[in-house]
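In: got a predicted model here, sequence first, then my questions.
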Amino acid sequence: MKRTVRQLADGREIIYFDERPDAPAREAVDTRDLPPVAATSEIRLDPLAGEWVALAAHRQTRTYKPPTDLCPLCPSRPGKPSEIPEADYDVVVFENRFPSFSEDVSGSPSTVDDMGLVPTAPGRGRCEVVCFTSDHDGSFATLSPQRVRTVVDAWADRTEALSIVEGVEQVFPFENRGEEIGVTLHHPHGQIYGYPFVTPKTRRMLEVARSYQEKHGRPVLGDVLAAERKSGTRVIAESEHWTAFVPPAARWPVHVLVVPRRQVPDIPALTSGERDDFARLYLDVLGRFDRLYDRPLPYIASWNQAPVRTERDLGWLHLELFSILRARDKLKYLAGSESGMGVWINDATPEQIADRLRAAA
């Protein structure tokens, strides 16, 4: 793989990941007249829940459902410059123009209204966009195994880079797909967040992992994985290094975990063989997703990685995929119980979900 770092017109970093070492030099210049990025991110600690909330009012003006010929993630064309100056690319990562968190945010920790009740701090971190392909009409599911491997290597590269950014406590690569999920740019892409705190979900999972380890002397996800493989009831696909299964307490109408057999804290820790093997299995799973209702399935794919600096020995890397589509033309809305109380009610059992995904092979 060939890695090339360049800058966009406003100073943001852009990184090209080319599959061929002899790929053409990436020397195209961003000709746009762009103002400097002016992020005003702030985080506030909810005094009742003990969770950080990010405030990023500057994102209100971000790009929203542009026409295809003005897609900012397609390669640049004569008269139509985009976020990617080159005329073609394999995989590209660049700093988000409308970041939720930014390295350039100024200020110091304080409290709301100087009353000492609600801590507040600058939303320092980093947010990046990952373009999986230059093909606007493609999807992750239509990528080649080689391209998926390039994406995995890009995720690993950026996880390592963001992990040493001052103030970043957790790195989160993810993909949102489909308008039903809230996607406003249809070009195949994902994002990577460098959070200035450990997220509430990860913090809770670490608490559970710590308690289980102290009681049983083993990782909880390791035991769950072993139990699922032994039962096979909810397993939908397996490979040499990975297992994809519906979690036994699935929250979503389509819900899958993709877990490596070996405990590793994050993507950079995966071996070359594990990365290649993931590419093949993941494409299998995504193909089943799209065949489930015979239509492109809206989904969120989120990588659960260990925090950058704390309790890394408790982390077990895994990918979580889920969809809000409960039938071809029916959405699962997060209503009172889910949104108000955080108590999930699923309209299908995990076993039914697994049966449907196995049938979609």
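Out: Okay, I see it.
In: going forward, measure contacts between C-alpha atoms and count neighbours the same way
Out: Will do.
In: need the contact list for Pro248.
Out: Shown in contact with Pro248 (CA atoms under 8 Å, 6 or more residues apart in numbering): Arg234, Pro350, Glu351.
In: which of these lies closest to Leu221?
Out: Taking CA to CA as the measure, Leu221 sits nearest to Arg234 out of those, at 15.1 Å.
In: give me the distance between the closest one and Pro173.
Out: 25 Å (CA to CA, to the nearest Å).
In: in helices, which of the contacts of Pro248 fall?
Out: Pro350, Glu351 (DSSP state H).
In: and the contacts of Pro248 as JSON lines, adding neighbour count?
Out: Shown next, in JSON lines, are the contacts of Pro248 (neighbours: other CA atoms under 10 Å):
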{"residue": "Arg234", "neighbour count": "22"}
{"residue": "Pro350", "neighbour count": "23"}
{"residue": "Glu351", "neighbour count": "17"}
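In: make CSV out of the contacts of Pro248 and add distance to Pro122.
Out: Listed next are the contacts of Pro248 as CSV, based on distance: CA to CA, whole Å:
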residue, distance to Pro122
Arg234, 43
Pro350, 41
Glu351, 45
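In: and Ser108, how many residues sit next to it?
Out: 9 (other CA atoms under 10 Å).
In: same thing with Ala279?
Out: Neighbour tally, Ala279, other CA under 10 Å: 20.
In: could you pull out the helices for the chain?
Out: According to DSSP H, the helices that the chain contains are 145-163, 200-216, 220-231, 272-292, 341, 350-359.
In: next one for the comparison:
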Amino acid sequence: MSRSGAGPERRQQASEADATAPFLASEHQHIRYNPLQDEWVLVSAHRMKRPWQGQVEPSPLETVPRHDPRNPLCPGATRANGEVNPHYEGTFLFDNDFPALQPDAPSPGPSDHPLFQAKAARGVCKVLCFHPWSDVTLPLMSIPEIRTVIDVWASVTEDLGAQYPWVQIFENKGAMMGCSNPHPHCQVWASSFLPDIAQREEKSQQAYQSQHGEPLLMEYGRQELLRKERLVLTSEHWLVLVPFWAVWPFQTLLLPRRHVRRLPELTPAERDDLALIMKKLLTKYDNLFETSFPYSMGWHGAPTGSEAGANWDHWQLHAHYYPPLLRSATVRKFMVGYEMLAQAQRDLTPEQAAERLRALPEVHYRLRQKDRETTAIA
């Protein structure tokens, strides 16, 4: 008999018994397929029962100065290149002072070996400030203010898309996601090439359309509406859900109900509704751990530029939200080890995440605190 506990025979019997037990997604590990990006994720929800002894992040700053003349994103501030920002009162779009892509970079030339390939990469990088105040993030902005941001997103996609095949709008919110400036802003990178993830989504959506005769994400949205278990928010024109294949703990996917290929194609009514559902989603995020919830998000739409005239009906516009927080405002999900060397792995089911997000109030916790303080004073 083994001195280390149960012997090999007992362990094998226990394993065989487990294999015949009814499957419970919240208890039994399994893998799920992501048809949009052609990859798999390991779901191991039982790991949430283990005590956390890993890194605990510092609590995020809850008080950010409304205006700091030393902050290069504030109205009237001087940026690193010496330019002075206008005293803007709404949004402010400008060229990134330290762009990862430039329009006039030379080509590396032909490769002398198939294992050493390099190609030209040209483009433009911009920064969009959402609001003149540094202490007002998107969920704390008004619906008309968020609608203005959406209009700029659509406009810059159209402008840069006239020249470049890919326009990537993305927001990194919070120091945990590498954001070095708390002022509410996002970035826009237009590139002369389709990035890897865009290429995977292009291939997957095209293949699905060819096989089934309709866009992948249109059918997926309909199925999630029928099943309901992963829906977080619904409105007249939009759906918010935790994808069946979600990797990050509280990852969400934002989908239009109508077939829309790119942001500029959204109608005024769809843009109004998008502003409302974004505010609700981001309020729920902040309410989850009562903190300014960090995430990386971005829009994916059909390629643009010289490619815009091609048939991109297999594409459906969508936004990905990837938040890192797992257990609390100070415990995050790390994508290391197995994730970097094998495949993505998550510690609670998408259904559990969606249920928690659905149950959260749509009034921001800061506003509820103010109401309680006002009531107490009265």
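Out: Yep, it's here. On a predicted model such as this, the values are computed, not experimentally measured, just so you know.
In: report the TM-score for the pair.
Out: The TM-score (TM-score structural alignment, normalised by the length of structure 1) is 0.76; 290 aligned residues with a CA RMSD of 2.1 Å.
In: sorry, back to before: ok, which of the helices of structure 1 comes nearest Ala244 of structure 1?
Out: helix 272-292 (7.7 Å).
In: what lines up with Leu128 of structure 2 in structure 1?
Out: Leu128 of structure 2 maps onto Val130 in structure 1 when the alignment is built from TM-score structural alignment.
In: who touches the residue nearest to that match when sequence neighbours are not counted in this structure?
Out: Distance criterion CA to CA, 6 or more residues apart in numbering; nearest residue to Val130 of structure 1, sequence neighbours excluded, is Val93 at 4.5 Å. By CA under 8 Å, 6+ apart, the contact set of Val93 of structure 1 is Ile14, Ile15, Tyr16, Glu128, Val129, Val130, Cys131, Ala154.
In: again, only this time at 10 Å
Out: Residues in contact with Val93 of structure 1 (CA atoms under 10 Å, 6 or more residues apart in numbering) are 5, 13-17, 84, 128-132, 151, 154-155, 158, 189-192.
In: and Gly174 of structure 2, by the same measure?
Out: Contacts of Gly174 of structure 2 by CA under 10 Å, 6+ apart are Pro60, Leu61, Ser180, Asn181, Pro182, His183, Pro184, Ser292, Phe293, Pro294, Tyr295, Ser296.
In: farthest pair within these?
Out: Most distant of the contacts of Gly174 of structure 2, by CA to CA, are Leu61 and Ser296, 18.2 Å apart.
In: of the two, who's got more company?
Out: Ser296 (20 against 11).
In: aligned partner of the more buried one in structure 1?
Out: In structure 1, Ser296 of structure 2 lands on Ile300 (TM-score structural alignment).
In: surely its match is in contact with Gln191?
Out: No. Counting by CA atoms under 10 Å, Ile300 of structure 1 sits too far from Gln191 to count as a contact (11.3 Å).
In: so what sits against both of those two?
Out: Phe174, Glu175, Asn176.
In: closest one of those to Pro265 of structure 1?
Out: Closest to Pro265 of structure 1, out of all of the shared contacts of Ile300 and Gln191 of structure 1 and judged by CA to CA, is Phe174, at 16.4 Å.
In: what's the closest one aligned with over in structure 2?
Out: Checking TM-score structural alignment: Phe174 of structure 1 goes with Phe170.
In: leaving out the residues flanking it, which one is nearest to its match?
Out: Phe170 of structure 2 sits nearest to Gly298 (CA to CA, 6+ apart), 4.1 Å away.
In: and Pro298 of structure 1, by the same measure?
Out: In space, Pro298 of structure 1 is closest to Gly178, 4.5 Å off (CA to CA, 6+ apart).
In: could you measure from that neighbour over to Ile192 of structure 1?
Out: For Gly178 of structure 1, the distance to Ile192 of structure 1 - CA to CA - is 18 Å.
In: again with Thr349 of structure 1
Out: From Thr349 of structure 1 to Ile192 of structure 1 the distance is 31 Å (CA to CA).
In: tell me which residues touch Ala237 of structure 1, please.
Out: Thr243, Ala244, Phe245, Val258, Leu281, Tyr282, Asp284, Val285, Ala354, Leu357, Arg358, Ala361.
In: burial count for the corresponding residue of structure 2 for Arg288 of structure 1?
Out: Under the alignment (TM-score structural alignment), Arg288 of structure 1 pairs with Lys284 in structure 2. By other CA under 10 Å, the residues close to Lys284 of structure 2 number 25.
In: cool, and Ser100 of structure 1?
Out: The burial count for Ser100 of structure 1: 25, using other CA under 10 Å.
In: look at the nearest residue to Cys131 of structure 1 once chain neighbours are set aside and say how many residues are nearby.
Out: Of all residues not flanking Cys131 of structure 1 in the chain, His189 sits nearest, at 4.4 Å (CA to CA, 6+ apart). By the measure other CA under 10 Å, the count of residues near His189 of structure 1 is 23.
In: which ones are touching the alignment partner in structure 2 of His189 of structure 1?
Out: When structure 2 is aligned by TM-score structural alignment, the residue opposite His189 of structure 1 is His185. Taking CA under 10 Å, 6+ apart, we find His185 of structure 2 in contact with 73, 91-93, 127-132, 134, 137-138, 149, 170-173, 179.
In: do the same with Ser337 of structure 1
Out: Val343, Trp344, Ile345.
In: kindly state which residue of structure 2 is aligned to it.
Out: By TM-score structural alignment, Ser337 of structure 1 lines up with Tyr338.
In: could you measure from that match over to Leu42 of structure 2?
Out: 10 Å.
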